[in-house]
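> here's a sequence, model it:
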Amino acid sequence: MKDVKTFLTEQNLTVSKILLGTLLAYIIYLLIKFILYVHRLRKVFGDVPGPEKHWLYGNLHLLPSTNSHDRIMFGVSNCNTYIRYYVWWTTFAKTSLTVCHPETVKIVMKTSEPKPTGFMGIYRFGLPWLGEGLLIAGGKKWARSRRLLTPAFHFDILKPYMAVYNDAADTLVGNLRRYAEKREKFEVFDYISRVTLDVILRCAFSYHTDCQKEQGVRHPYVKAVEEIADEWNYRARKPWLYPDWIYFLTDRGRKFKRNCDYVHGVAEDVINQRKEALERSGKSDRKYLDFLDILLTARDDNNQGLTPLEIRNEVDTFMFEGHDTTASATSWILYSLAKHPEYQKKCQEEIDQLLQGRDTDDIEWSDIPKLEYLTMCIKEGMRDHSPVPFIQREFTHDFELDGKTFPAGTTVSLHIFGLHHNKHVWENPMEFIPERFTKDNIAKMDTFQFVPFSAGPRNCIGQHFAMNEEKVILSKLLRRYWFELDESHIVRRKVGAVMRAENGIYMYVTPRDV
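Here you go, the predicted structure:
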């Protein structure tokens, strides 16, 4: 019996040694693989121009810690120094190529390469919020969704939305009246975010709320989206928060999850109400009136529709992109016009002439191309304050940039704000000059010189929707009010998933006699 026990003990020890040896061998294998990976990174990117790096934390120590305005301007400085592209080391083991010139941006944007969602990919941090909606999805999933959703933005679908744009803008004009009467300042982003949320809910989802009437406190959905987007950017700059099991144990991680749960609840309420309406009205011979109709009824080549989760992901994506980025663009354009009264006056003269003799201020579909100077100011505003400051792609194949070959798996950051302020691309890029966008000047531009909506196959699917909305809202506001900045308030950019103002933008309004 003793011999049997001794034998079993020896066998157990042998098995333990084998398991321990296997584990040790696997750890050594991973370590060697990691060392080879780092060596390969240094070999590939070692001679690529870029800021001087630290051996451990790369270039992170160079980022100004004071505020995001200084950080985005630091990026512009790099773009002006390296002109076409440069390498940025997030740590000693993570790099991205930053492109900031039309010729290098073109190489990336002409492809449909996916967004990076791996462990160190910044779009992974948006997955709990937006899932694999059109913004984040890649490959066949993105191509399928893009194909299914494109009909929602056909001109025949967009035309009826003009009535919603006008009505929502009228509500905003009315809301600002009390500030004009009392000569009180108001915060621009708050009010513009409410009107763009109102528009996207009504146009895309046939969903009516009182989001513009609830004044005095920030709308909870607008607040939640802003906090989620800010947290996304914050986490991307903190490599020690990349592991989910660490991040979601922190107070910030728990708050991020609560906000995601809230916006998901809003999206599901929108979807459920629309499903009930579709069931009541019947589906046969139904004309598609909005984006959600198409989400609920679209079928691919295999007659497969979108799953409930896919539908919610797209609703979350379009509620974000349809209100937040448009609010950013419109707010900054209004800021630029208030800062440059000579351009504000020119826009008002154009709008007054267009509406002369009419008994309504409504902007019609046929009026849109006639707002030429306002359009120039809108484009210059989106150049100077790019609503989406940067995006990323991850190449699935080897590619060439300025004669150098980069391997599959390379992350490329498209610094849109840097491109739009690159002094080697634009003359006097820090100045607000609407005349850059005259028809003659546009004809001379590189297609990839001005890309506020991205460009190429992964461009913004809703860009015409957004531009038309901005033109109507701004026309209504400029028709009725004169805008002046609160000179006592310093406006600084706050960079995240979208461009905001660090402490808001405050203005005064004066009624116009029209």
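> from now on I want contacts and neighbour counts done on CA atoms only, so please keep to that.
Noted.
> shouldn't A501 be in contact with H489?
No. Under the criterion of C-alpha atoms under 8 Å, A501 is not in contact with H489, lying 11.3 Å apart.
> any chance you could map the helices in the stretch 301-450 of the chain?
308-320, 326-339, 341-355, 372-384, 416-420, 439-444 (DSSP state H, counting those that start in this stretch).
> deepest-packed of these, please.
Highest mean neighbour count of the helices of the stretch 301-450 of the chain: helix 416-420, a mean of 28 (counted as mean count of other C-alpha atoms under 10 Å).
> more neighbours, A501 and H489?
Set A501 next to H489 and count neighbours by other C-alpha atoms under 10 Å: A501 wins out with 19 against 12.
> who's in contact with the more buried one?
Under the criterion of C-alpha atoms under 8 Å, 6 or more residues apart in numbering, the neighbours of A501 are V491, R492, R493, K494.
> can you tell me how far the third one sits from Y373?
It stands for R493. Separation of R493 from Y373 (C-alpha to C-alpha, to the nearest Å) stands at 25 Å.
> please apply the same query to the second one.
Using C-alpha to C-alpha, one gets 26 Å for the distance from R492 to Y373.
> go on, C460?
23 Å.
> residues contacting stretch 147-156, please?
D290, F291, I294, L295, A298, R299, D300, I461, G462, H464, F465.
> D170 contacts K476, correct?
Yes. With contact defined as C-alpha under 8 Å, D170 reaches K476; the gap is 7.1 Å.
> next, the second sequence, to be compared with the first:
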Amino acid sequence: MEMSWFHSFSPTTFVLVVIVIVLLYLYSTWTFSTFKNMGVRGPTPWPFIGSMLEYRKGMVIKDLEWSKKYGKVFGIYEGRSPMLLVTDPEMCKQICVKHFSSFRNRKAIPLRSKPMSSGLFQLADSRWKVTRNTLIPSFSGSKMRLMSPLISRCADELIKNMEAHCKEGKTVQCKELFGGYVVDSIASVGFGMDVSSQTQPEHPFVEHAKVAFTFGVFSPAFAIVFFFPFLVPLLNYFEIPLLPKKTVDYFAQVVEEAIKLRKSDECASQRVDFLQLMINAHDVYDEYVKNKEDEEDRDEGVNRVEFIKDGAHSPVNLSKGLSKDEMLAQSIVFFIAGYETTNTTMSFVCYNLATNPETQVKLQREIDEVMRNYDDVGYEAVSKMKYLDMVVSETLRIFPPPSRFNRECNQDVNINGINIPKGMTVSVSPYVIHHDPDNYPDPEKFIPERFTKEEKEKRHPYAWIPFGAGPRNCIGMRFALIEAKIGLVRVLQKFTFEPCAETEIPPVFGKQLILSPPNGIKLSVKLRA
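As a prediction, this is how the structure comes out:
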């Protein structure tokens, strides 16, 4: 009875089934000799899933294990796609800086859904360079000085919320409180918007940012891209997005409304924020499309070189126009990437201070001393706080937001004796580099003094890479740091953090690409005496 289904197969059907199974197996394992032929060690992959089943323990945990077992350069498979994983500072420098021309681009997700296909992470070659050069002036030191009062103002509500928790004796969920502050800061400084998410914790802005962050990693489209890349053309044909359409539409509406308000304000063109630079660049693009007669040039947007103004006086040379999709994509990326990474970093800083009370006291003393000379917490005051910088730098060493960043090889190249073929993805693990005892003795210990000037000079310059490395590093690094530091200083002026019964020691990591605690960071907070 049990075998009746087997006998129901005709010989022809049985042969076809066997052929299909064999072909699927061959397809799924065809690339698995890549690293053996390159002389690179690594874990044995499984058909279809490659090395990814091992990530059930968590990406950073497994990368650390593999590095100890196979060395500082080893090969893994994302599905059937070979990826060279690098955990050596010098090789990171070779790939991201010295041989940048061979590794210009990130590995793009091959979905053409608009507008995210026009995001800075997805753009390649000259189009990436054009877009990045357009946005860079938003994050200069002079802009940070202008933005710091707005950022500090967003911390006012954060302080009120902290005080309420103190009065009620509540445990503080750091990610929730800091998340509201970060959202308000990004909206205010980047787009001139008043979101007030700290007084409205269920604000749709926050909810959609969370959805976008989690959905992109766990969506069916993401799984198909990695495990069944031959189905990607089908996804593109049906225009299946990586992010939910509802979330993309929400952010699109937010940005559209901000642009309309900005264009209706005659003085708005003098602003120097992220949104205004994109509006200026979009105006250049529109003018180009209107005036160009050649249809092919209009479609491709080639050679659109113009001169745009960053504010009233400072010119930005050789900036080119941004299309509407490119504007929207950069806005969404700015919202999403800035929300999770800065929020998590601030939470981890407070965790480190709570579990290292002597460090917290030392930092508070520095803050008190520096602030005797300043009326407000701003760019100048924060830049004087050397110990604060050490605390934040050491936190980013232990808990770097991206557990990996990648580059795609665009031509055959030999790096440190390894022949890397064109088309191969190379991934660098900041977490493993930061936790390598060759770079940092007792790597699990929180020791801010590792980042004195003298100690930094002893180490390889690429032994600390929480924001990536080379020309494609994080464009928002300056903003993220000043935003985090201002918020932390404002909080530490009035409060002290302590562990509580709900504090996870050590923190539990999620299994996403961004190093983030799924349960948040829960601490006790008290008013300073």
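> turn the helices of the stretch 301-450 of the first structure into a markdown table, columns for distance to F395 of the first structure.
Below are those laid out as a markdown table (distance: least, C-alpha to C-alpha, whole Å):
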| stretch | distance to F395 of the first structure |
| --- | --- |
| helix 308-320 | 23 |
| helix 326-339 | 29 |
| helix 341-355 | 42 |
| helix 372-384 | 26 |
| helix 416-420 | 18 |
| helix 439-444 | 30 |
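> which residue lines up with F483 of the first structure in the second structure?
Matched by TM-score structural alignment, F483 of the first structure corresponds to F497 in the second structure.
> for its match, give me its contacts.
Here F497 of the second structure is in contact with C350, Y351, L353, A354, L523, S524, V525, K526 (C-alpha under 8 Å, 6+ apart).
> nearest to R459 of the second structure, out of these: which one, please.
Of all these, R459 of the second structure sits closest to L353, with 24.7 Å by C-alpha to C-alpha.
> and that closest one, what pairs with it in the first structure?
By TM-score structural alignment, L353 of the second structure lines up with L337.
> leaving out chain neighbours, which residue sits closest to that match?
Nearest non-adjacent residue to L337 of the first structure, counting by C-alpha to C-alpha, 6 or more residues apart in numbering: Q344, 4.8 Å away.
> contacting residues around the one you found?
By C-alpha under 8 Å, 6+ apart, Q344 of the first structure lies in contact with L337, A338, L478.
> so which of those persist in the second structure?
Contacts conserved in the second structure for those, counting by both residues aligned by TM-score structural alignment, their matches' C-alpha atoms under 8 Å: L337, A338.
> can you redo the contacts of Q344 of the first structure as JSON lines with distance to T196 of the first structure?
As requested, those are exported to JSON lines (distance: C-alpha to C-alpha, whole Å):
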{"residue": "L337", "distance to T196 of the first structure": "19"}
{"residue": "A338", "distance to T196 of the first structure": "20"}
{"residue": "L478", "distance to T196 of the first structure": "17"}
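> what's the closest of the contacts of Q344 of the first structure to I27 of the first structure?
Among those, L337 lies closest to I27 of the first structure (C-alpha to C-alpha), at 60.2 Å.
> how close does the closest one get to Y247 of the first structure?
According to C-alpha to C-alpha, L337 of the first structure and Y247 of the first structure sit 41 Å apart.
> one more: V217 of the first structure?
In terms of C-alpha to C-alpha, V217 of the first structure sits 30 Å off from Y247 of the first structure.
> okay, these two: which has more neighbours?
Y247 (16 against 8).
> how near is that one to Y234 of the first structure?
In terms of C-alpha to C-alpha, Y247 of the first structure sits 12 Å off from Y234 of the first structure.
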